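> Sequence first, predicted coordinates after that:
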Amino acid sequence: SSPDECIRRSIEFFQAMQKSHGSLKSVGIASFGPVDPNPGSPTFGFVTTTPKPGWAQTDLAGPIGKALGVPIGFDTDVNGAALGEFRWGAAQGLDTFVYITIGTGIGGGAMVGGKLIHGLMHPEMGHVLMKHDRVEDPFEGACPYHKDCLEGLASGPAIEQRWNERAENLPPDHPAWDLEAKYLAHGIVPQIYILSPQRIIMGGGVMDQVHLFPKVRRHVQEILNGYIQAQAILENIDDFIVPPGLGNRAGVLGAIALAQEATGC
């Protein structure tokens, strides 16, 4: 749907909820990015340079907040999912972890020391450039900005364009999956080096292929080659790289957590 239609239908949904359940205190929006999550910025609440057609420079938070008359908690979908997992899912009891989603795009959110990472903007883990062996994989990449970044090589659309078949239709023994796991592992390892997470949570539609998890774990161990002497990686990697505890509800519940934070809850 178009941005205008999406915003209109969202407002109508919440207005209907107000009629049936009473007034809202706040609303949380966990959006695909890139976005501007800085409350002090004139473009706070905007989707910015997204490759999704028609959505670049769209103000999401402004119209919804104005129509409903409530504060808006706003962040990326992956930061929202990370917050949901921190509150109620696979990151409970942790203070430093990474959440990565692999679907129509690839994005990552992270919490360090109990706080979601923000700074210049927010993490863009899906657009790190990759080690790309063009003999092994001649596919040029699907990202309109970088071609063969992680998203360009390992997102759902990249899989479909490379193999001329949707990911969910490829059998578990298809060579696509080992290549996919290798790219995802190369995307994860820098996060291990830089952020030193206690856990990495991998969600999104592509990761519904549960046979991917052992392949990703194996490639991560091979790439690290014993350099990180941590029991979590050497002996307990099944508990280090995991699916979301909240399943496909992580993003929605994360938006609820963002709404709660907007009112100090």
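Ah, there it is.
> only C-alpha atoms for contact and neighbour calcs from this point on.
Noted.
> can you map out the strands along the chain?
Using DSSP state E, the strands found in the chain span residues 27-31, 46-47, 58-59, 72-76, 97-102, 106-112, 115-116, 199-203, 241-242.
> Use this one as the comparison:
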Amino acid sequence: MLGAIEAGGTKFVCAVSDNDLNNINKISIPTTTPEETFSKVFDFFDEYTLDAIGIGSFGPIDINPESDTYGYITSTPKTAWKHTDFIGAIKERYSIPVGWTTDVNAAALGELTKGAALENDSCLYLTVGTGIGGGAVVNGKVLEGFGHPEVGHILVRRHEKDTFEGFCPYHKDCLEGLAAGPAIEQRYNKKAQDLPEDSEAWDIEAYYLAQALVSYTLTLSPEKIILGGGVMKQKQLLPMIREKFAALLNDYVSTPDLEEYIVSPELGDDAGVTGCLLLALEEL
């Protein structure tokens, strides 16, 4: 039996499946303090006999097995979770193999194996919500090096009509600081879902996200880019991003047809937890 923890900044999604990834049970837990959240995670998993757990966590996280802080959440803006030994807490409780990566890497793996990138060997998954994070799979393997990608914090050119200073505590006006959900809310004093479809907010949002996708295309050349997260549930946004992407790239390099290249997740909100179950399976 496999366990999965998709640890997001707003909620933890915990799931249990058999080894064929057939879902047995799944719950959602608010992300509060580590002590309170882990207590509820343990209450859920204690009902099962697990062979392995896969974790996809918000970050930054330490993915270097040689590091003294491997398995930790490190310099996250969520102050209660800074320097939290995530894997240590799980292994102390269950003493089973643990797969470990970022939540967005897990989502990318899920979409590549079971979703929108099923016919591909590489993809990039970007979530646009409370923050902006991205994960990539290249030749069927999650992209990791000394650390993991933090593509939500790249620098972008400012939109000519945008005077918002940015909310990222580290960089102010990086991509996340200008285009994540809180940036929209602070800029207009309204949540994204409460803004009209013809608001200038969406032109600004599409401009920043299209810039980012051009950068990812030029550096990673993925076969598919998948855009998820709460902000991307605005149906008018995806066509605007494709249009601005084409204008910014200006035919410099070839890409697949943009209707097939820049797409929505096929697994919806299950992309991350599916990838976590796959991580657990790999550990076996």
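Perfect, I can see it now. In this text the structure is predicted, and so the values were computed from the model without any measurement.
> Out of the strands of the first structure, which gets nearest to residue 175 of the first structure?
Closest approach to residue 175 of the first structure among those is made by strand 97-102 (18.1 Å; Cα to Cα).
> Output the residue interval of the second structure matched by that closest one.
Per TM-score structural alignment, the counterpart of strand 97-102 of the first structure in the second structure is residues 123-128.
> for the second structure, longest helix please?
helix 200-220 (DSSP state H).
> if we can go back for a sec, turn the strands of the first structure into JSON lines, columns for mean neighbour count and distance to residue 225 of the first structure.
Formatted as JSON lines, the strands of the first structure follow (neighbours: other Cα atoms under 10 Å; distance: least, Cα to Cα, whole Å):
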{"stretch": "strand 27-31", "mean neighbour count": "24", "distance to residue 225 of the first structure": "36"}
{"stretch": "strand 46-47", "mean neighbour count": "24", "distance to residue 225 of the first structure": "39"}
{"stretch": "strand 58-59", "mean neighbour count": "19", "distance to residue 225 of the first structure": "44"}
{"stretch": "strand 72-76", "mean neighbour count": "28", "distance to residue 225 of the first structure": "33"}
{"stretch": "strand 97-102", "mean neighbour count": "26", "distance to residue 225 of the first structure": "21"}
{"stretch": "strand 106-112", "mean neighbour count": "25", "distance to residue 225 of the first structure": "24"}
{"stretch": "strand 115-116", "mean neighbour count": "16", "distance to residue 225 of the first structure": "29"}
{"stretch": "strand 199-203", "mean neighbour count": "24", "distance to residue 225 of the first structure": "18"}
{"stretch": "strand 241-242", "mean neighbour count": "20", "distance to residue 225 of the first structure": "17"}
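> And those strands: which comes nearest residue 173 of the first structure?
Nearest of those (Cα to Cα): strand 97-102, 19.6 Å.
> The closest one to strand 106-112, inter-axis angle?
With axes from the mean of the first three to the mean of the last three Cα atoms, to 10 degrees as the basis, strand 97-102 of the first structure and strand 106-112 are set at 170 degrees to each other.
> hmm, who's touching strand 97-102 of the first structure?
Identification of contacts with strand 97-102 of the first structure by Cα atoms under 8 Å, 6 or more residues apart in numbering yields 78-79, 81-82, 91, 106-112, 125, 154-156, 191, 195-207.
> Next one: residue 6 of the first structure from residue 234 of the first structure, what distance?
Distance, residue 6 of the first structure to residue 234 of the first structure, using Cα to Cα, to the nearest Å: 46 Å.
> who has more neighbours, those two?
residue 234 (15 against 12; other Cα atoms under 10 Å).
> dump the residue contacts of that one.
Taking Cα under 8 Å, 6+ apart, one finds 221, 226 in contact with residue 234 of the first structure.
> Mind checking which residue lies nearest the centre of the second structure?
In the second structure, the centroid-proximal residue (Cα atoms, centre = their mean) is residue 104; its distance is 2.8 Å.
> Break down the first structure into its helices, ranges please.
Under DSSP H, the first structure gives helices at 3-21, 61-68, 77-88, 150-154, 156-163, 175-195, 212-224, 231-234, 250-262.
> sorry, back to before: tell me which residue of the first structure lines up with the residue nearest to the centre of the second structure.
Match for residue 104 of the second structure (TM-score structural alignment): residue 78.
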